[in-house]
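*Asks:* got a sequence here, can you model it:
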Amino acid sequence: MIKEDKKAERVFQIEIVETLSNLVEVSAENEQDALLKAQAMYRNEEVILYPDDFIDTKFNIFR
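*Replies:* Model (predicted):
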């Protein structure tokens, strides 16, 4: 009988994170108001990020 050294395979969870980025100009009285306006614009789909806005991909492993 021939004995084979076989390592047992395990299941891993890999998170794939893509980062998209776009600069938006917003007129406001202060930074907080500008941030709130930009967030509202994004939620209302006035600002849409496209594949051309891609800047990075990261892979994270969870054990």
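*Asks:* alpha carbons only for contacts and neighbour counts from here, please
*Replies:* Will do.
*Asks:* measure F62 to N30 for me?
*Replies:* Going from F62 to N30 by C-alpha to C-alpha, to the nearest Å gives 40 Å.
*Asks:* sequence B follows; please return its structure for comparison with A:
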Amino acid sequence: MTKKGDLNTYQIEIVETMSALVEVVAEDSETALLKAREMYRGEDIVLYPDDFIDTKFNTFGIK
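*Replies:* Here you go, the predicted model:
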């Protein structure tokens, strides 16, 4: 936190959580997870505003 006169400056982290269930065909759960990650990173799985679950705000002081 830094001071400017009588005021303090803070960093506020905003974290949005989104969630979607997708079906992946694989031999085991580890392979399914790897496939899902690849699909997500390759933008084959896209989360939309309707997939929104929660927003959290975290406060950090500036040194």
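*Asks:* any idea which helix or strand carries F59 of the first structure?
*Replies:* strand 54-62 (DSSP states H and E).
*Asks:* all strands for the second structure, in order.
*Replies:* Secondary structure of the second structure by DSSP state E: the strands cover 2-4, 7-18, 52-61.
*Asks:* nearest to D44 of the second structure, out of those?
*Replies:* Relative to D44 of the second structure, the nearest member of the strands of the second structure by C-alpha to C-alpha is strand 7-18, separated by 16.1 Å.
*Asks:* in the first structure, what range does the closest one match?
*Replies:* The aligned range for strand 7-18 of the second structure in the first structure is 9-20, by TM-score structural alignment.
*Asks:* contact partners of the matching stretch?
*Replies:* When contacts are defined by C-alpha atoms under 8 Å, 6 or more residues apart in numbering, stretch 9-20 of the first structure is touched by residues 49-51, 53-63.
*Asks:* OK, contacts around T59 of the second structure?
*Replies:* 10-13.
*Asks:* map it across to the first structure for me.
*Replies:* With TM-score structural alignment as the criterion, T59 of the second structure matches I61.
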